[in-house]
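Colleague: Predicted model and sequence below, questions to follow.
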Amino acid sequence: ALYYGLNALSNNMIMVDRKQLKNPNGLILGTPGSGKSFSAKREMTNAFLITEDDIIVCDPEAEYFPLVQKLGGQVIRISPVSTDYINPLDINTNYSEEENPLTLKSDFILSMCELIVGGKDGLQPVEKTIIDRSVRMVYQEFLADPKPEKMPILEDLYNILRNQKEPEAQRIATALEIYVHGSLNVFNHRTNVDVNNRFVCYDIRELGKQLKKLGMLIVQDQVWNRVTINRAQHKATRYYMDEFHLLLKEEQTAAYSVEIWKRFRKWGGIPTGITQNVKDLLASREVENIFENSDFVYLLNQASGDRQILSKALNISPSQQNYITNSNAGEGLIFYGSTIVPFKDDFPKNTQLYRIMTTKPEETVQN
């Protein structure tokens, strides 16, 4: 069990093991300055020191790297000018429960192509068929002899599409060209960073609008790769997604996020979404699935409108609402299965760990 603060009523320590829940998936929700990121870092640090779990962070604001570096983790900076690369076509033989991992990988590549090619109406049935056929061709050599140097990259998929006869294949290949030979070719490389480090942070702040959605989708697939490898080793994987509402804005990344929420549990994955934009979160059609499949919610101070929405969604009583109304940083409500506990977490500020974890500029450690 990990420490989450003190019970605001009894002052007893709150010790929680999310793995004991029917569904360990979680959400950390709160206004800016309420302590969302700090709470996430606190849980990560506890998990790192007390458990054997692997920890992965998708970091859109580049605020986790001091902690990751201090704990000996791997920060992967993904941007058009970075030399850190991850390959969206990475696959391992445990990627799917089925004998053939290609079915699930094809589904991911279809989602990726839909973001790149789809437009308003998405991919047409003929285009989906062509992509699926090309995916199966591009992995033939690797699956016959799974050596790292035989892992395909995006350019291999592009070349196979160019060799198809249908005009739709040429349209897809042309749309992919900027990501293969053009200025957005950051994802056309083999993975050259340590994605197997126990603590990995994907820093995507500098991806820009054109690439951020695609980058988030590819990071999710990298996490799925890791979860499938860890499952075979009976190891849990904790995955934190900051600015989680961004993933729910696009249909493809939203659908993939819901799949993670539904599928991760039986594979030993523990996903956590972190966001301040509760209205945006609840505006997504997919969010009902997220809430229904989250037995752990860490609720910090809420704005008035968000408070009303959440009270209805989580059945919060008027007296419990007081703990998320104008509350101090690190105070709120913890939902653990059917239990609701008010908490406070006064982390000592005169520690090096506090200075590494805080996001307040005047309090951060100077490197």
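Modeller: Done, it's in. Residues are numbered from 1 along each chain as shown.
Colleague: C-alpha from now on. contacts and neighbour counts both.
Modeller: Fine.
Colleague: Just give the number of residues close to residue 9.
Modeller: The number of residues packed near residue 9 is 10, by other C-alpha atoms under 10 Å.
Colleague: Just give the closest residue to residue 218, not the sequence neighbours.
Modeller: In space, and not counting its chain neighbours, residue 218 is closest to residue 88: 5.7 Å by C-alpha to C-alpha, 6 or more residues apart in numbering.
Colleague: Help me confirm that the one you found comes into contact with residue 154.
Modeller: Yes: contact between residue 88 and residue 154 holds when scored by C-alpha atoms under 8 Å: they sit 7.4 Å apart.
Colleague: The residue nearest to residue 218: what's it in contact with?
Modeller: The neighbourhood of residue 88, defined by C-alpha atoms under 8 Å, 6 or more residues apart in numbering, consists of 153-154, 187, 218, 221-222.
Colleague: Just among the residues you listed, which is most surrounded?
Modeller: Scoring the contacts of residue 88 on neighbours with other C-alpha under 10 Å, the highest-scoring entry is residue 187 at 25 neighbours.
Colleague: who touches that one in this structure?
Modeller: Under the criterion of C-alpha under 8 Å, 6+ apart, the contact partners of residue 187 comprise 85-88, 154, 179-180.
Colleague: Does residue 142 belong to a helix, a strand or coil?
Modeller: Classification of residue 142 by DSSP: H, G, I helix; E, B strand; the rest coil places it in helix.
Colleague: what's the neighbour count on it?
Modeller: Per other C-alpha under 10 Å, the neighbour tally for residue 142 reads 16.
Colleague: Count the neighbours of the residue lying closest to it once chain neighbours are set aside for me.
Modeller: The shortest distance from residue 142 to any residue that is not its chain neighbour, by C-alpha to C-alpha, 6+ apart, is 5.2 Å, and that residue is residue 150. The tally of other residues near residue 150 (other C-alpha under 10 Å) stands at 15.
Colleague: wait, doesn't residue 150 sit right on residue 144?
Modeller: No: taking contacts as C-alpha under 8 Å, residue 150 lies outside contact range of residue 144: 9.8 Å.
Colleague: next one: stretch 182-189 to chain centre, how far?
Modeller: Relative to its chain's centre, stretch 182-189 lies at 22 Å (C-alpha atoms, centre = their mean, to the nearest Å).
Colleague: dropping in the other structure now:
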Amino acid sequence: MSSLPLAYNQIDIQRGMTTSSTAIFVPFTTQELFQPDKEALYYGLNALSNNLIMVDRKKLKNPNGLILGTPGSGKSFSAKREIANAFLVTDDDVIISDPESEYSPLVERFGGQVIKISPTSSQFINPMDINMNYSDDDNPVALKADFILSLCELIVGGKEGLQPIEKTVIDRCIHKIYQKYFENPVPENMPLLEDLYNALLAQEESEAKHVATALEIYVHGSLNVFNHRTNVDITNRLVCYDIKDLGKQLKKIGMLVVQDQVWGRVTENRSAGKSTRYYMDEMHLLLRDEQTAAYTVEIWKRFRKWGGIPTGITQNVKDLLASKEVENIFGATR
């Protein structure tokens, strides 16, 4: 009687079923990613069900993002679509590092600030900029010193980078030049790269003179674009740093300086309870050198903690996966 299709079971037998066993009776074959939140953004269609993929990255376990693809596959368009959605749907600040001058028309259309940085430009950002919230401990200069060491590593170059003595004298000079600013934190007292150069020349060690000589072209020479006070509106809700015209010699330095500017913005927004979205094109360039890769990883980890939502955009998957730091950034294995 129990085996007949009468829906009448005379056999009193019960047993527990595991999730996988129960799933056999569920008539669905696809897994959906759809968050019906006010700030959820469109990320495409589910390949099996053709349903929308709507996600609020701030509510995911890890908000970091990566856009990978071959040339011409639509990486930049995908990033622009997400930027436009984020600007219109959320109240988040959006900052873009643009090595190929692709995002300027979109930013200008939305009334954002395009900062064009080149050796002949009249727009400047100061790599020595710092604020009182720059770090979550009592010594913001320590994290700034890490950035300046990365910058000097790029400038000095060489296979082995900075030597221990060189790092020591740079760190000593950094604390010295920021002392005046923190005693009276007004814009006029913000240090410049020239202040670091002069402080290095005043040291007795020959290693300090070596680093100062390498810095000279960036202070008094033809590449002095980063030896000026910031004179642009970096407080706009949508900011694009156009570094296309920096050339091969300065591009990596420019990307590192922009990343530090973004970190300063993230720290200010954290105090205001606001999120910051950062889009970095050609991010693999910063993962090639050990020092810049280490600083990039440190900043990306802090972004997650401080309300930042960074997105890397790259076609050079080989360089990206070759970096041992990629696991630390995205929480994924190679």
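Modeller: Arrived safely, thanks for sending. All values reported here derive from a predicted model rather than from experimental measurement.
Colleague: and the residue nearest to residue 218 of structure 1, what pairs with it in structure 2?
Modeller: In structure 2, the residue matched to residue 88 of structure 1 (TM-score structural alignment) is residue 127.
Colleague: so how far is residue 357 of structure 1 from the residue nearest to residue 218 of structure 1?
Modeller: Taking C-alpha to C-alpha, to the nearest Å as the measure, residue 88 of structure 1 and residue 357 of structure 1 are separated by 30 Å.
Colleague: Report the mean distance between the top helix by length along structure 2 and its aligned residues in structure 1.
Modeller: In structure 2, ranked by residue count with DSSP state H as the criterion, the top helix is helix 247-271. Plainly put, helix 247-271 of structure 2 ends up 0.7 Å away from its match in structure 1 on average once the two are laid over each other (mean C-alpha distance after the TM-score superposition for structure 1).
Colleague: In structure 1, which residue range corresponds to that helix?
Modeller: On structure 1, the counterpart of helix 247-271 of structure 2 by TM-score structural alignment is residues 208-232.
Colleague: Now find how far off-centre the matching stretch is within its chain.
Modeller: 7 Å.
Colleague: What residues of it count as buried?
Modeller: For stretch 208-232 of structure 1, a neighbour-count test (16 or more other C-alpha atoms under 10 Å) marks 211-231 as buried.
Colleague: how about the helices in the stretch 1-150 of structure 2?
Modeller: 19-22, 75-89, 104-109, 140-156 (DSSP state H, counting those that start in this stretch).
Colleague: if I look at the aligned residue in structure 1 for residue 137 of structure 2, how far off is residue 120 of structure 1?
Modeller: Under the alignment by TM-score structural alignment, residue 137 of structure 2 pairs with residue 98 in structure 1. Taking C-alpha to C-alpha as the criterion, residue 98 of structure 1 is separated from residue 120 of structure 1 by 32 Å.
Colleague: continuing past the longest helix of structure 2, what's the next helix or strand?
Modeller: The C-terminal neighbour of helix 247-271 of structure 2 among helices and strands, as given by DSSP states H and E, is strand 276-281.
Colleague: quick one: the helix or strand just after that next one aligns where in structure 1?
Modeller: Where DSSP H and E defines the elements, the next helix or strand beyond strand 276-281 of structure 2 is helix 290-305. Alignment of helix 290-305 of structure 2 against structure 1: residues 251-266, by TM-score structural alignment.
Colleague: that older thread, looking at residue 98 and residue 120 of structure 1 now, which is surrounded by more residues?
Modeller: residue 98 (11 against 7).
Colleague: now that one: how far from residue 267 of structure 1?
Modeller: As for residue 98 of structure 1, its distance to residue 267 of structure 1 is 13 Å (criterion: C-alpha to C-alpha).
Colleague: which one in structure 2 is aligned with the residue nearest to residue 142 of structure 1?
Modeller: The pairwise alignment with structure 2 assigns residue 150 of structure 1 to residue 189, based on TM-score structural alignment.
Colleague: From residue 195 of structure 2, how far out is that match?
Modeller: As for residue 189 of structure 2, its distance to residue 195 of structure 2 is 11 Å (criterion: C-alpha to C-alpha).
Colleague: Quick one: the strands in structure 1, in order.
Modeller: With strands called from DSSP state E, structure 1 shows them at 2-7, 13-16, 26-29, 54-59, 74-77, 199-203, 237-242, 269-275, 296-299, 331-336, 339-344.
Colleague: Dump these to JSON lines, plus mean neighbour count.
Modeller: Below are the strands of structure 1 laid out as JSON lines (neighbours: other C-alpha atoms under 10 Å):
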{"stretch": "strand 2-7", "mean neighbour count": "18"}
{"stretch": "strand 13-16", "mean neighbour count": "15"}
{"stretch": "strand 26-29", "mean neighbour count": "25"}
{"stretch": "strand 54-59", "mean neighbour count": "25"}
{"stretch": "strand 74-77", "mean neighbour count": "23"}
{"stretch": "strand 199-203", "mean neighbour count": "24"}
{"stretch": "strand 237-242", "mean neighbour count": "25"}
{"stretch": "strand 269-275", "mean neighbour count": "24"}
{"stretch": "strand 296-299", "mean neighbour count": "24"}
{"stretch": "strand 331-336", "mean neighbour count": "23"}
{"stretch": "strand 339-344", "mean neighbour count": "19"}
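Colleague: mind putting those in CSV, distance to residue 166 of structure 1 included?
Modeller: Formatted as CSV, those follow (distance: least, C-alpha to C-alpha, whole Å):
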stretch, distance to residue 166 of structure 1
strand 2-7, 56
strand 13-16, 56
strand 26-29, 45
strand 54-59, 38
strand 74-77, 38
strand 199-203, 37
strand 237-242, 39
strand 269-275, 40
strand 296-299, 49
strand 331-336, 53
strand 339-344, 57
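Colleague: starting at the chain centroid, how far to stretch 285-300 of structure 2?
Modeller: Using C-alpha atoms, centre = their mean, the offset of stretch 285-300 of structure 2 from its chain centre is 10 Å.
Colleague: Just the residues contacting it, thanks.
Modeller: 146-147, 150-151, 153-154, 252, 255-256, 263, 310, 319-320, 323, 325, 328-329.
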